[in-house]
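Visitor: Could you look at this predicted model? Sequence included:
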Amino acid sequence: MSANSEKDIPVNIYRPANPFTAKCISNDVLVRPGAVGDTRHVKIDISGGDLRYLEGQSIGVVPPGEDKNGKPNKLRLYSIASTRLGDDLDGKTLSLSVKRLEYQNEAGETIKGVCSNFLTDLKPGEEVKLTGPVGKEMLLPDDPNATIIMIATGTGIAPFRAFLWRMFKEQHPDYQFKGLAWLFFGVPTDTTVLYKPDLEWMAYKHKRHFRYDVAISREQKNANGEKMYIQNRMAEYADELWELLQKPTTHTYMCGLRGMEDGISEFMTKTAAKSDVVWKDFEKQLKKDGRWHVETY
């Protein structure tokens, strides 16, 4: 039985032709002083409509204005960073983790991401048009005793923030997490560990049910004295992770930049080979069983 066979999963309550007009409540800087880049926690008021969502879903954001062809801007999808109850626990808000995209192209011009800059510049009270929600790939299983392995880079932490807040910060009569949640989080510097105080507090308070390992590529070295990437951190627990993957109640989730997939795949291939298993085949079976969830961009 799939994790979500009997769930009421909201999908496309609002469509691009008729989006929901929400309002920004707050826009807080997530990175700490000295960090490269600008990443925000944007909280949005979704009261006054029918919008609802589940942890692991994404929302469409329609930035105002037109593209270079004079057509209205297309929507961009963002993983939702809050639980279904929202950060205020009243079901009336939705939060996003957004990094401002800004880079120099080959001609030396500054290119700005249309939607990320719109969101990171949002001020309280300003409107934002939303569509969705979408996505069934990243939903949590109903089993409160499951093992949940989460692999995130950067703002890919968003759906896992929702998972962990539901597991450890909220009280639910119908859902008390008693399994193991294990987060591997890859970032360039310590100042870019998003939601760091919360993650550390949960790891301290819920030692039996939450493990948290961070890979800081520019500040830590792996066993070979090279940069510490997320797959290097996972390799330190290779045997334990492999054992967990054999359990039918273990779900693995990966979210972040698409580039992370190669490193993880290489690590998994080596780890599986130690047990004479072909990783690609094993991964296929995990996907078929609904236990390997990937959302990269």
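Guide: All right, it came through fine.
Visitor: use CA for all of it now, contacts and neighbours both
Guide: Will do.
Visitor: Checking the closest residue to residue 235 other than its chain neighbours next. Helix, strand or coil?
Guide: Leaving out its chain neighbours, the residue that sits closest to residue 235 by Cα to Cα, 6 or more residues apart in numbering is residue 267, at 6.8 Å. Assigned with DSSP: H, G, I helix; E, B strand; the rest coil, residue 267 falls in the helix class.
Visitor: Could you report the distance from residue 267 to residue 186?
Guide: Distance, residue 267 to residue 186, by Cα to Cα, to the nearest Å: 15 Å.
Visitor: Residue 78 and residue 116, how far apart?
Guide: 10 Å.
Visitor: ugh, wrong one, I meant residue 60
Guide: Remark: distance between residue 60 and residue 116 (Cα to Cα) = 12 Å.
Visitor: returning to what we had before: which one of residue 267 and residue 186 has more residues nearby?
Guide: residue 186 (27 against 19; other Cα atoms under 10 Å).
Visitor: Now do the SS call for the more buried one.
Guide: Classification of residue 186 by three-state DSSP places it in strand.
Visitor: Would you confirm that it contacts residue 219?
Guide: No - using Cα atoms under 8 Å, residue 186 is not in contact with residue 219, being 11.5 Å away.
Visitor: Okay, one more to line up with it:
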Amino acid sequence: MTPRGVVRKGICSNYLQQTLPKLSPDGKLIQSTFPRKPSQVRLFISPNPHFRLPGQDSLSINMTREMLSGGDAYLPLNSSLLMFAVGSGIAPFRAFWEELEFLERSQGNVQVERVLFMGCRSSSDFLYAKELQSLTSQRGRGNKLLTAVIPVYSRENVVVKRYIQDVMLDYEDMIYSILNDDNAFVYMCGSTRSCQGIESTLASILQSCGEDDLTFIQATNRIKEYKEFGRIKQDMFG
């Protein structure tokens, strides 16, 4: 329900809620007294094989120890990361930190900058909050798997809505340093509109913090180059 009292139902979740299942949660056939037959749901899978940690594009999902013996397999641990998740866009990043934990256990800790901006409506919508909190605590020899997790709540303040692209300007020096000095890889996952706003703000930060006096068009072209060379990867929907 919106602040004005309008009820808005999700497209996919609302559709699934109206379907009639064939099996119960424990896998047993449901004996229904309704004349309706179980619903047939049409779906398709849209994979994004390039939305993976640096150096992992060519690896299988089922990585064996032999596959991890090469130097490139450990590139994720050595690469600085800037991650931007909006709402359910946090989902692929969970696979990222689980993979990093796996690589850490086999290769050891590496201290690099890994920052995640998480955008949602309110603190109650912050998915995996406790799990992320544990990843930013001191571990082992003192390093953190994630340097920082920065939540952005767009509806906490009913007067002023703030989105990730607005809060990014509060951290522009940090973002520029990680992007430019540490040659970070950038990942965005969320709605098309949100990712476009984040991308535009990255260009603004390159323009305002850089020492080469870029125009906004030049900064935008540099962002396009980063995308072409695989330093910026996006998984957008909606």
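Guide: Happy to help now that I have it. Fair warning: this is a prediction, and the values are worked out from it, not measured in the lab.
Visitor: Now which residue in structure 2 aligns to the residue nearest to residue 235 of structure 1?
Guide: Mapped onto structure 2 by TM-score structural alignment, residue 267 of structure 1 lines up with residue 201.
Visitor: measure its match to residue 194 of structure 2 for me?
Guide: For residue 201 of structure 2, the distance to residue 194 of structure 2 (Cα to Cα) stands at 11 Å.
Visitor: Likewise for residue 122 of structure 2?
Guide: Residue 122 of structure 2 sits 17 Å away from residue 194 of structure 2, going by Cα to Cα.
Visitor: contact partners of stretch 119-127 of structure 2?
Guide: Contacts to stretch 119-127 of structure 2, defined as Cα atoms under 8 Å, 6 or more residues apart in numbering, come from residues 84-88, 90, 118, 151-156, 163-164.
Visitor: at 7 Å what do you get?
Guide: Residues outside stretch 119-127 of structure 2 that contact it (Cα atoms under 7 Å, 6 or more residues apart in numbering): 85, 86, 87, 151, 152, 153, 154, 155, 156, 163, 164.
Visitor: corresponding residues in structure 1 for that stretch?
Guide: On structure 1, the counterpart of stretch 119-127 of structure 2 by TM-score structural alignment is residues 186-194.
Visitor: list the buried ones in that stretch?
Guide: For stretch 186-194 of structure 1, the neighbour count (16 or more other Cα atoms under 10 Å) marks 186, 187, 188, 189, 190, 191, 192, 193, 194 as buried.
Visitor: thinking residue 115 of structure 2 is in contact with residue 80, fair?
Guide: No - with contact defined as Cα atoms under 7 Å, residue 115 of structure 2 does not reach residue 80; the gap is 8.4 Å.
Visitor: what are the ranges of the strands in structure 2?
Guide: Along structure 2, counting by DSSP state E, strands occupy 81-86, 114-120, 148-153, 185-191, 232-237.
Visitor: Can you spell out which helices and strands pack onto the third one?
Guide: Packing contacts for strand 148-153 of structure 2, counted by 3 or more Cα pairs under 7 Å, 6 or more residues apart in numbering; DSSP states H and E, involve strand 114-120.
Visitor: Now do the longest strand along structure 1: which range of structure 2 does it align onto?
Guide: Secondary structure of structure 1 per DSSP E: the longest strand is strand 20-29. Following TM-score structural alignment, strand 20-29 of structure 1 has no partner segment in structure 2.
Visitor: Could I get the buried residue list for that strand?
Guide: In strand 20-29 of structure 1, counting by 16+ other Cα under 10 Å, buried: 20, 21, 22, 23, 24, 25, 26, 27, 29.
Visitor: what element comes up after that strand heading to the C-terminus?
Guide: Beyond strand 20-29 of structure 1 on the C-terminal side, the first helix or strand identified by DSSP states H and E is strand 39-45.
Visitor: which residue numbers in structure 2 go with the helix or strand just after that following strand?
Guide: Per DSSP H and E, strand 39-45 of structure 1 leads on to strand 58-62 as the next helix or strand towards the C-terminus. Counting by TM-score structural alignment, strand 58-62 of structure 1 lines up with no residues of structure 2.
Visitor: For strand 58-62 of structure 1, which helices and strands make contact with it?
Guide: So strand 58-62 of structure 1, by 3+ Cα pairs under 7 Å, 6+ apart, packs with strand 76-79, strand 127-134.
Visitor: ok, now which ones touch the residue positioned nearest the centre of structure 2?
Guide: Centroid-nearest residue in structure 2, with Cα atoms, centre = their mean: residue 85, separated by 3.7 Å. Residue 85 of structure 2 is in contact with 117, 118, 119, 188, 189, 190, counting by Cα under 7 Å, 6+ apart.
Visitor: Closest one to residue 218 of structure 2 out of those residues, please.
Guide: residue 188 (21.2 Å; Cα to Cα).
Visitor: Pull the number of nearby residues for that closest one.
Guide: Around residue 188 of structure 2 there are 28 residues (other Cα under 10 Å).
Visitor: distance of whichever residue in structure 1 pairs up with it from residue 228 of structure 1?
Guide: Under the alignment (TM-score structural alignment), residue 188 of structure 2 maps onto residue 254 of structure 1. Residue 254 of structure 1 sits 18 Å away from residue 228 of structure 1, going by Cα to Cα.
Visitor: hmm, back to that, for the buried residues of strand 20-29 of structure 1, work out which two are farthest apart.
Guide: Longest distance between any two of the buried residues of strand 20-29 of structure 1 is 25.2 Å, between 20 and 29; criterion Cα to Cα.
Visitor: residue in structure 1 matching residue 87 of structure 2?
Guide: Aligning on TM-score structural alignment places residue 87 of structure 2 opposite residue 154 in structure 1.
Visitor: Hmm, that match is touching residue 254, no?
Guide: No - if you go by Cα under 7 Å, residue 154 of structure 1 and residue 254 don't touch, sitting 11.7 Å apart.
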